[in-house]
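S.K.: All I have is the shape, not the residue letters:
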């Protein structure tokens, strides 16, 4: 028992040391020499505390000192607040928002960039009014770039014909800032719901992202249309909320897939949480098992037919892009 308690103490210390070093190193959306110095000093304190565990005389004092400093680091980290007032990358400068009048919803600042390459584009936005009574369903895009376990998921709301409104939940990045999975745990990115034309947010991934290339799959979700309406309105409620009250993106707890699941809680018959939501590449398989996708084909065949890269690359800038990528009836 003594050995187990000692091992547990060492493990807890190692985890908290690593967390504290990262929290100090990344700081409040910036890493400069003060953050590096503080992170190094905290690491040294952590090592000294680990050494003190071997000496009964110093163990108590080491743990008290470490616990006090760790508490201060935690309070500092909790004090970091999200903001909508930063120097954002050009593609994340505007936040969409919605206004309501009866069954009509007007969505403002829908993104529809004209791309020449992934990072060379002409910003463009438009405003469009949607009739909730014309909502026909919801489609799921799964975007893969690093194997089968991890995917970026995007929902698109189908209002018939070429009227599809895609919403991609992402980390809102500042100018010159790249994405880091680790940074996503430490309040480094604000949360953004990109509301976009599919010719923007989908074509970007199928036609212009090449390092690494991304494979995009399109699935039509099955379910009552009333559930789709509630989900759409819940999305818009969150989008408006983020305009007034920014929130942090979190790699695990509030990302492109877990946030979708949170929005689906608006419906009573929502899916139960599953490890396949955390390993987002398996979300289509999970939906298939729950009969939320067409089960008339084996999943492997449905997945094969869902790949839309060739269709999107052929459609490219066509005004009916959304219809063309759905030209195969078995999506």
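M.R.: Now that the structure is in, tell me what you want to look at. Keep in mind that this is a model prediction, so the values were computed, not measured.
S.K.: C-alpha only now, for contacts and for neighbours.
M.R.: Noted.
S.K.: what does stretch 106-125 rub up against?
M.R.: Under the contact criterion CA atoms under 8 Å, 6 or more residues apart in numbering, stretch 106-125 has outside partners 90-91, 94-100, 126-130, 194-197, 199-201, 204, 208-209.
S.K.: mind listing which of those are in strands?
M.R.: In this view, these that belong to strands under DSSP state E are 97-100, 126-130, 194-197.
S.K.: picking up where we left off before, list buried residues within the contacts of stretch 106-125.
M.R.: The neighbour-count test (16 or more other CA atoms under 10 Å) applied to the contacts of stretch 106-125 identifies 91, 94-98, 130, 194-197, 199-201, 204, 208-209 as buried.
S.K.: Now do the strands in this structure.
M.R.: Ranges of strands in the chain, per DSSP E, are 97-101, 104-111, 114-117, 120-122, 125-131, 137-144, 151-158, 164-172, 190-197, 215-220.
S.K.: outside of stretch 280-298, which residues touch it?
M.R.: By CA under 8 Å, 6+ apart, the surrounding residues in contact with stretch 280-298 are 142, 144, 148-153, 219-223, 257, 271, 276-277, 299.
S.K.: What sits closest to residue 217 if chain neighbours are left out?
M.R.: Closest residue to residue 217 apart from its sequence neighbours, by CA to CA, 6 or more residues apart in numbering: residue 307 at 4.3 Å.
S.K.: Show the end-to-end separation of stretch 271-280, please.
M.R.: Criterion CA to CA, to the nearest Å; first-to-last residue distance in stretch 271-280 is 14 Å.
S.K.: mind listing what's buried in it?
M.R.: Neighbour counts over stretch 271-280 (16+ other CA under 10 Å) mark 276-280 as buried.
S.K.: As JSON lines, those with distance to residue 83 would be great.
M.R.: Formatted as JSON lines, those follow (distance: CA to CA, whole Å):
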{"residue": "276", "distance to residue 83": "31"}
{"residue": "277", "distance to residue 83": "28"}
{"residue": "278", "distance to residue 83": "26"}
{"residue": "279", "distance to residue 83": "29"}
{"residue": "280", "distance to residue 83": "27"}
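S.K.: Could you tell me which of those residues belong to helices?
M.R.: Here DSSP state H is the test, and the buried residues of stretch 271-280 give 276-278 as lying in helices.
S.K.: tell me which of these is nearest to residue 39?
M.R.: residue 278 (29.6 Å; CA to CA).
S.K.: Let me know whether that closest one touches residue 255 as I believe.
M.R.: No - using CA atoms under 8 Å, residue 278 is not in contact with residue 255, being 9.4 Å away.
S.K.: For the buried ones among the contacts of stretch 280-298, write the corresponding PyMOL selection.
M.R.: Selection command for PyMOL covering only the buried members of those, criterion 16+ other CA under 10 Å:
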select buried, resi 142+144+150+151+152+153+219+220+221+222+257+276+277+299
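S.K.: let's bring in a second model and compare:
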């Protein structure tokens, strides 16, 4: 009986070890494929070598004589991969797409925050626009609310989420956490796991970052929803300053975007941790399309006493944004009819 138990334990251990090796090998192949040398032949050869080595050690696990030697050799190979991976550095010096070419930053003097390089493009289509940037001073004492914008384009589970800070009198500053892409580079969820994009805070006029999504994106079309967050305004001020700190940090020292750990919603959540009563982490932060409903359930949205379905219906701003288009009071007009 003891011998049978021992064999079962060894079999389970080898199975788990095999799964670990397969996972590590798959990561290594993809890491080299996406982030390896520029020469395609060399890159594919290295990825193939890692795949063959992973398969060989998996086969060797079935032979007691070769098992530990193969595993030791594989550990050396994987350690080399990790050393290479650790030396890949982000950069602010690349040939960037025009919409992310300029880094925002800010200067702080007491309660006055001057934000530099606020994006406000004049769009004729999603890809045809006149770049424009401006600087503006914001008084923290005038901050009166924080809005959450959720944008959907592929069903209810996935959304791009960003915040807009309301300083009163129709004065809003939107901050969208995105990838910083190079020219001729497109976004890929899979590539986002492998240090392909730098992290970028789009600091923009709402007529830019919201209107782009509601008025000009057609392939696929996007649906935007705007909700007012509910909470202590002092928490809002701390959150705004945390955003400013992160923006200045990226201006000085770039960081990589990651599809899972450093994306639009996880980074928002990390920033909100500056406040003592921040939201607990939840799977709906990862499945970002359900984040507004999660916030509603946690009492963090100004619901006006409405059921979520009705609040969501009122929060849909596409029609109002399309009607307002480039109007100076765009921010005010897209908020009409949200409040009962």
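M.R.: Happy to help now that I have it. Predicted model only: the values in this text are computed from it and were never measured.
S.K.: Superposing both, give me the TM-score.
M.R.: Remark: TM-score between the superposed chains equals 0.97 [TM-score structural alignment, normalised by the length of the first structure]; 331 aligned residues with a CA RMSD of 1.3 Å.
S.K.: coming back round to it: please tabulate the ones in helices among the buried residues of stretch 271-280 of the first structure in JSON lines, including the columns distance to residue 261 of the first structure.
M.R.: Formatted as JSON lines, these follow (distance: CA to CA, whole Å):
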{"residue": "276", "distance to residue 261 of the first structure": "11"}
{"residue": "277", "distance to residue 261 of the first structure": "8"}
{"residue": "278", "distance to residue 261 of the first structure": "10"}
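S.K.: what about the helices in the second structure?
M.R.: Using DSSP H, the helices of the second structure run over residues 2-35, 40-60, 64-86, 206-209, 211, 233-252, 264-272, 283-286, 291-297, 308-315, 318-324, 330-334.
S.K.: residues in the first structure aligned with the fourth one?
M.R.: Translated: helix 206-209 of the second structure. Using TM-score structural alignment, helix 206-209 of the second structure corresponds to residues 198-201 of the first structure.
S.K.: Tell me which of the helices of the second structure lies nearest to residue 221 of the second structure.
M.R.: With CA to CA, the closest approach to residue 221 of the second structure among those belongs to helix 318-324: 10.4 Å.
S.K.: can you name the residues of the first structure that the closest one overlays?
M.R.: By TM-score structural alignment, helix 318-324 of the second structure lines up with residues 309-315 in the first structure.
S.K.: mean shift between that stretch and the second structure?
M.R.: Stretch 309-315 of the first structure, aligned to the second structure and superposed, deviates on average by 0.8 Å (mean CA distance after the TM-score superposition for the first structure).
S.K.: tell me the centre residue of the second structure?
M.R.: In the second structure, the residue lying closest to the centroid (CA atoms, centre = their mean) is residue 263, at 1.9 Å.
S.K.: Give the residue farthest from the middle of the first structure.
M.R.: Of all residues in the first structure, residue 57 has its C-alpha farthest from the mean position, at 48.1 Å, by CA atoms, centre = their mean.
S.K.: What's it aligned with over in the second structure?
M.R.: Aligned against the second structure - with TM-score structural alignment as the criterion - residue 57 of the first structure pairs with residue 65.
S.K.: Run a quick neighbour tally on the counterpart of residue 103 of the first structure in the second structure.
M.R.: Matched to the second structure by TM-score structural alignment, residue 103 of the first structure sits across from residue 111. By the measure other CA atoms under 10 Å, the count of residues near residue 111 of the second structure is 12.
S.K.: Likewise for residue 94 of the second structure?
M.R.: Residue 94 of the second structure: 12 surrounding residues under other CA under 10 Å.
S.K.: which residue lines up with it in the first structure?
M.R.: Using TM-score structural alignment, residue 94 of the second structure pairs with residue 86 in the first structure.
S.K.: count of neighbours near the closest residue to that match other than its chain neighbours?
M.R.: Nearest non-adjacent residue to residue 86 of the first structure, counting by CA to CA, 6+ apart: residue 174, 6.8 Å away. Residue 174 of the first structure has 19 neighbouring residues, counting by other CA under 10 Å.
S.K.: and if you look at residue 125 of the second structure?
M.R.: 12.
S.K.: which position in the first structure aligns with it?
M.R.: If you follow residue 125 of the second structure across to the first structure using TM-score structural alignment, you land on residue 117.
S.K.: Next: residue 49 of the second structure.
M.R.: The pairwise alignment with the first structure assigns residue 49 of the second structure to residue 41, based on TM-score structural alignment.
S.K.: Contacts only, for residue 208 of the first structure.
M.R.: By CA under 8 Å, 6+ apart, the neighbours of residue 208 of the first structure are 115-118.
S.K.: Go through those and say which is closest to residue 2 of the first structure.
M.R.: Nearest to residue 2 of the first structure among those is residue 118, at 56.9 Å by CA to CA.
S.K.: Can you get me a residue count around that closest one?
M.R.: Around residue 118 of the first structure there are 13 other residues, counting by other CA under 10 Å.
S.K.: Pull up the gap between it and residue 202 of the first structure, please.
M.R.: Residue 118 of the first structure is 12 Å from residue 202 of the first structure, by CA to CA.
S.K.: again with residue 152 of the first structure
M.R.: Distance, residue 152 of the first structure to residue 202 of the first structure, by CA to CA: 11 Å.
S.K.: Residue 165 of the first structure too?
M.R.: For residue 165 of the first structure relative to residue 202 of the first structure (CA to CA), the value is 11 Å.
S.K.: just residue 288 of the first structure next, same as before
M.R.: 22 Å.
S.K.: ok, these two, which is more surrounded?
M.R.: The neighbour count for residue 288 of the first structure versus residue 202, taken as other CA under 10 Å, is higher for residue 202 (24 against 19).
S.K.: Can you give me every residue that contacts that one?
M.R.: So residue 202 of the first structure contacts nothing (CA under 8 Å, 6+ apart).
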